[in-house]
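J.: Got a sequence here, can you model it:
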Amino acid sequence: MRLRAGDILSGMREQTSCDFSALAVIDGKERCISWKWASGNLNDRYLNIRVRHGQGIEGEIIKVGRGMTWDKMDSRKANVHANYSIWLTERLESAYAVPVWIGKEMKGILLIGDRSPRIYEVNQRETVDRVATELADSMEDLI
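T.: As a prediction, this is how the structure comes out:
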């Protein structure tokens, strides 16, 4: 049975009660990240986002190799957030993203986001972490 990324993202969005969820794929050869699937998106512009390694939310996840939270209300980072493509395209105010690992290689980035300020509770972050692990098992089918 072929896994459908859109169904997984919709289910995760429902479980976490967030406005938006998306999965990006990391292309190691071209050294860029592109968003391939989304749920709760405002339009399809996310499909045109291609970010070089080291840039945006995607680059931060690659650098730290673990989950991270962003909140537009954090004044220290507010100007930085204004330059994040996925942030702008989907009009996000808050986000939580995690890497998707296949073995020891990061192959994707899984993100949930909201269009209003929000603090993600432990159970919501754990749901995203669990879905990232499940996606890793079938990522090859999705790419």
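J.: okay, CA-based contacts and neighbour counts for the rest of this
T.: OK.
J.: downstream neighbour of the helix or strand where residue 69 lies in the secondary structure list?
T.: Using DSSP states H and E, residue 69 maps to strand 68-71. Once strand 68-71 ends, the next helix or strand along the chain (criterion: DSSP H and E) is helix 78-81.
J.: Following up with a second sequence; could you model it the same way so I can compare the two?
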Amino acid sequence: MGDEKIAKNIAYHELVRTIHQQEDFDFVGVALQDATSWHKIRWQYAAGNTNQRFRKIILRSGIGIAGLVIRTGEPFAENDLAHHQYAGYMSQPITMIEHLTSAVAVPIFDEDQIVIGVLLAGYRQQQSVTAHSSHVLQEYLQQFQ
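T.: I've put the predicted structure just below:
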């Protein structure tokens, strides 16, 4: 593993930990496209997680919140995940495993402006995510890159 990849791994770990400590989100995670297959997306870094099951989630592009954000390159926000049109384990496994009721997710871009991952933050209680929540996550990403 190259020094650059090790540094990036440490940085993503610090990013989720920092957001979790400085903001009021119950869960913060980063999902990245798999280096071996651009069709696979994995949740790799998390803070505030209730267990390690998030690591077993493997999504395809367009599936789940991470897949949707990667496919569209647009932020996602939902305050009623249980009643979202794609609710359920097959469509939103991270929200089911972590018992999230609301979540916001923003795309992570590489230096060529290609979406390579997703930064997601959410709540387990009835707290709302807003456009400001998305903006906060994007600001953290800008500091990170």
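J.: related to what we said a few turns ago, next, the mean deviation of the strand holding residue 69 of structure 1 compared to structure 2.
T.: Using mean Cα distance after the TM-score superposition for structure 1, strand 68-71 of structure 1 ends up 1.3 Å from its aligned counterpart in structure 2, as a mean over the superposed pairs.
J.: Need the single longest helix in structure 1, by residues.
T.: Using DSSP state H, we find that the single longest helix of structure 1 is helix 122-142.
J.: Just name whatever secondary elements that helix is in contact with.
T.: With contacts defined as 3 or more Cα pairs under 8 Å, 6 or more residues apart in numbering; DSSP states H and E, helix 122-142 of structure 1 has these neighbours: helix 5-16, strand 94-102, strand 105-114.
J.: again, only using 6 Å
T.: Contact here means 3 or more Cα pairs under 6 Å, 6 or more residues apart in numbering; DSSP states H and E; on that basis helix 122-142 of structure 1 packs against strand 94-102.
J.: Buried ones in the strand it packs on, by neighbour count?
T.: Neighbour-count burial for strand 94-102 of structure 1, counted by 16 or more other Cα atoms under 10 Å, picks out 94, 95, 96, 97, 98, 99, 100, 101, 102.
J.: can you check stretch 62-81 of structure 2 too?
T.: Using 16+ other Cα under 10 Å as the burial criterion, the residues of stretch 62-81 of structure 2 that qualify are 62-71, 73, 75-81.
J.: How far does it sit from its chain's centre?
T.: 9 Å (Cα atoms, centre = their mean, to the nearest Å).
J.: Between the two ends of that stretch, how far is it?
T.: For stretch 62-81 of structure 2, the first-to-last residue distance is 17 Å (Cα to Cα, to the nearest Å).
J.: neighbouring contacts of that stretch?
T.: With contact meaning Cα atoms under 6 Å, 6 or more residues apart in numbering, stretch 62-81 of structure 2 is reached by 61, 91-92, 101-107, 115, 118, 128.
J.: Distance to residue 31 of structure 2 added to these, as CSV?
T.: Listed next are the contacts of stretch 62-81 of structure 2 as CSV, based on distance: Cα to Cα, whole Å:
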residue, distance to residue 31 of structure 2
61, 12
91, 15
92, 13
101, 19
102, 17
103, 14
104, 13
105, 10
106, 11
107, 10
115, 11
118, 5
128, 22
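J.: Excluding chain neighbours, what is closest to the counterpart of residue 117 of structure 1 in structure 2?
T.: Mapped onto structure 2 by TM-score structural alignment, residue 117 of structure 1 lines up with residue 126. Leaving aside its chain neighbours, residue 126 of structure 2 sits nearest to residue 101 (6.5 Å; criterion: Cα to Cα, 6 or more residues apart in numbering).
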